[in-house]
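K.L.:
No letters, just coordinates:
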């Protein structure tokens, strides 16, 4: 597998590039890039945009940001709703994705969130999540959500049985055949991500070594 030139991290619903897992991933990639520089290798570019509330707009913006990047050179990571987005992008573009407690059916689950919401990392910022946004999520579904995702070899899924937001059984069924790491503890936030899962995520995506 060619070494990626770009690593795109997609945050979850109401989240941001300031999420703990995003910052931990960026910090680890920074250390890897330092070793790559010492070995005379080019850096892997970090992309972690603030995603707008509209799923359609979010994916349009992301696709523009990676236009011209070869699929084999693009690595994706996504948490929760970001995992749903990463699944859509991996399927559309033909690249690999690491998913952290990925949302399987956000159109169903987020319907109850329609209204004016605040951002987790900036409570002073509010945004409207609408019925149209729910319809846009349905447009991004890859195949039948009750079946295993197509081309499961593209995915690594880290799934916590004690996820208090999403059903781990639904996640495991959706990513059957993928490289699944199903763990007992960590919760929806995967609080042990940096110590127990991050290295495996980067290795799967091909950016874990400075070669």
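P.N.:
Sure, I can see it. In this text the structure is predicted, and so the values were computed from the model without any measurement. Numbers count the residues shown, from 1 in each chain.
K.L.:
going forward, measure contacts between C-alpha atoms and count neighbours the same way
P.N.:
Will do.
K.L.:
Now do the strands in this protein.
P.N.:
Here the chain has its strands, by DSSP state E, at 6-10, 45-47, 74-79, 96-100, 115-119, 122-129, 155-160, 179-183.
K.L.:
Can you say which of those strands is nearest to residue 36?
P.N.:
Closest approach to residue 36 among the strands of the chain is made by strand 45-47 (12.0 Å; C-alpha to C-alpha).
K.L.:
what's that closest one packed up against?
P.N.:
For strand 45-47, the elements it packs on are strand 6-10, judged by 3 or more C-alpha pairs under 8 Å, 6 or more residues apart in numbering; DSSP states H and E.
K.L.:
what does the strand it packs on rub up against?
P.N.:
With C-alpha atoms under 8 Å, 6 or more residues apart in numbering as the test, strand 6-10 has contacts from 22, 44-49, 51, 69, 73-79, 82-83, 85-86.
K.L.:
again, only using 7 Å
P.N.:
Contacting residues not belonging to strand 6-10 are listed as 22, 44-48, 73-79, 82 [C-alpha atoms under 7 Å, 6 or more residues apart in numbering].
K.L.:
Just want the angle from it to strand 74-79.
P.N.:
In terms of direction (axes from the mean of the first three to the mean of the last three C-alpha atoms, to 10 degrees), strand 6-10 departs from strand 74-79 by 20 degrees.
K.L.:
any idea how far strand 6-10 is from the chain center?
P.N.:
Its chain's C-alpha centre and that of strand 6-10 lie 8 Å apart, by C-alpha atoms, centre = their mean, to the nearest Å.
K.L.:
ok, and here's another one to check against it:
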């Protein structure tokens, strides 16, 4: 059975983000038989979820695993629960609709230069896909206490019964992420 890894980037990010690039290079080097997917997500949450689900529905019999960073962690939780997939969440957003309420208005993605608006509907779409109850064995959650964007304790509280890695200091980018890739691949059971 073919293995697929779907990397889901965060808010105002892209497949060109450092973590996405590090993951892709690691997979190409050590697991060339695994298909790596990291689409540029639509800026609207509902469209982004539809886009991600198209990947899963295109090859439902294949093995799929998820890595989600920040807002991508929130999307990964939704997909993991709906499709019973293993997911690694990196400094995941737990209540992005609260955080992003402070970002309402015009946004420009620094990678793509795409301009879009965060409006009430955007926040409502995030609330609509929230998964308050989780299958604890499907997750490895990696947080750093120095995350300057998100409160890492929210992730610790929600995923306390999952495989949880809490590192002191660090930041929202997850310092030394690339050193965690062997553990990530092992947890996700990525093989040929």
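P.N.:
That came in fine, so what should we check first? Worth saying up front: this structure is predicted, and the values here are computed from it rather than measured.
K.L.:
TM-score them against each other, please.
P.N.:
Here the superposed chains carry a TM-score of 0.94, computed using TM-score structural alignment, normalised by the length of structure 2; 192 aligned residues with a C-alpha RMSD of 1.6 Å.
K.L.:
Dump the contacts of strand 6-10 of structure 1 to CSV, plus neighbour count.
P.N.:
As requested, the contacts of strand 6-10 of structure 1 are exported to CSV (neighbours: other C-alpha atoms under 10 Å):
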residue, neighbour count
22, 18
44, 21
45, 15
46, 16
47, 17
48, 19
73, 18
74, 25
75, 26
76, 27
77, 29
78, 27
79, 29
82, 24
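K.L.:
Please convert those to JSON lines, extending it with distance to residue 122 of structure 1.
P.N.:
Listed next are the contacts of strand 6-10 of structure 1 as JSON lines, based on distance: C-alpha to C-alpha, whole Å:
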{"residue": "22", "distance to residue 122 of structure 1": "16"}
{"residue": "44", "distance to residue 122 of structure 1": "29"}
{"residue": "45", "distance to residue 122 of structure 1": "26"}
{"residue": "46", "distance to residue 122 of structure 1": "22"}
{"residue": "47", "distance to residue 122 of structure 1": "20"}
{"residue": "48", "distance to residue 122 of structure 1": "17"}
{"residue": "73", "distance to residue 122 of structure 1": "33"}
{"residue": "74", "distance to residue 122 of structure 1": "30"}
{"residue": "75", "distance to residue 122 of structure 1": "28"}
{"residue": "76", "distance to residue 122 of structure 1": "25"}
{"residue": "77", "distance to residue 122 of structure 1": "23"}
{"residue": "78", "distance to residue 122 of structure 1": "20"}
{"residue": "79", "distance to residue 122 of structure 1": "19"}
{"residue": "82", "distance to residue 122 of structure 1": "18"}
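K.L.:
for these, which one is nearest residue 32 of structure 1?
P.N.:
Ranked by distance to residue 32 of structure 1 (C-alpha to C-alpha), these are led by residue 44 at 8.6 Å.
K.L.:
Would you mind giving the strands of structure 1 as TSV with distance to residue 29 of structure 1 added?
P.N.:
Formatted as TSV, the strands of structure 1 follow (distance: least, C-alpha to C-alpha, whole Å):
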stretch	distance to residue 29 of structure 1
strand 6-10	9
strand 45-47	8
strand 74-79	12
strand 96-100	15
strand 115-119	26
strand 122-129	25
strand 155-160	18
strand 179-183	21
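K.L.:
of those strands, which approaches residue 170 of structure 1 most closely?
P.N.:
strand 155-160 (10.1 Å).
K.L.:
and the angle for the closest one with strand 74-79?
P.N.:
With the same axes, to 10 degrees as the basis, strand 155-160 of structure 1 and strand 74-79 are set at 20 degrees to each other.
K.L.:
Relative to structure 2, which residues correspond to strand 155-160 of structure 1?
P.N.:
The alignment of strand 155-160 of structure 1 onto structure 2 (TM-score structural alignment) covers residues 139-144.
K.L.:
check the fit of the matching stretch onto structure 1 and give the mean distance.
P.N.:
By mean C-alpha distance after the TM-score superposition for structure 1, the fitted stretch 139-144 of structure 2 averages 0.3 Å away from its aligned residues in structure 1.
K.L.:
Mind listing what's buried along that stretch?
P.N.:
Residues 139, 140, 141, 142, 143, 144 are the ones in stretch 139-144 of structure 2 that count as buried (16 or more other C-alpha atoms under 10 Å).
K.L.:
closest to residue 168 of structure 2 among those residues?
P.N.:
Using C-alpha to C-alpha, the buried residues of stretch 139-144 of structure 2 come closest to residue 168 of structure 2 at residue 144, 5.7 Å.
K.L.:
Kindly provide the distance from that closest one to residue 153 of structure 2.
P.N.:
Per C-alpha to C-alpha, to the nearest Å, residue 144 of structure 2 is found 10 Å from residue 153 of structure 2.
K.L.:
Which residue is the nearest non-sequential neighbour of the residue positioned nearest the centre of structure 1?
P.N.:
Using C-alpha atoms, centre = their mean, the residue of structure 1 that lies closest to the mean C-alpha position is residue 78, 0.6 Å off. Using C-alpha to C-alpha, 6 or more residues apart in numbering and skipping the chain neighbours, the partner closest in space to residue 78 of structure 1 is residue 10 (4.5 Å).
K.L.:
which position in structure 2 aligns with the one you found?
P.N.:
Mapped onto structure 2 by TM-score structural alignment, residue 10 of structure 1 lines up with residue 8.
K.L.:
returning to what we had before: run a quick neighbour tally on the residue nearest to residue 78 of structure 1.
P.N.:
Residue 10 of structure 1 has 29 neighbours, counted by other C-alpha atoms under 10 Å.
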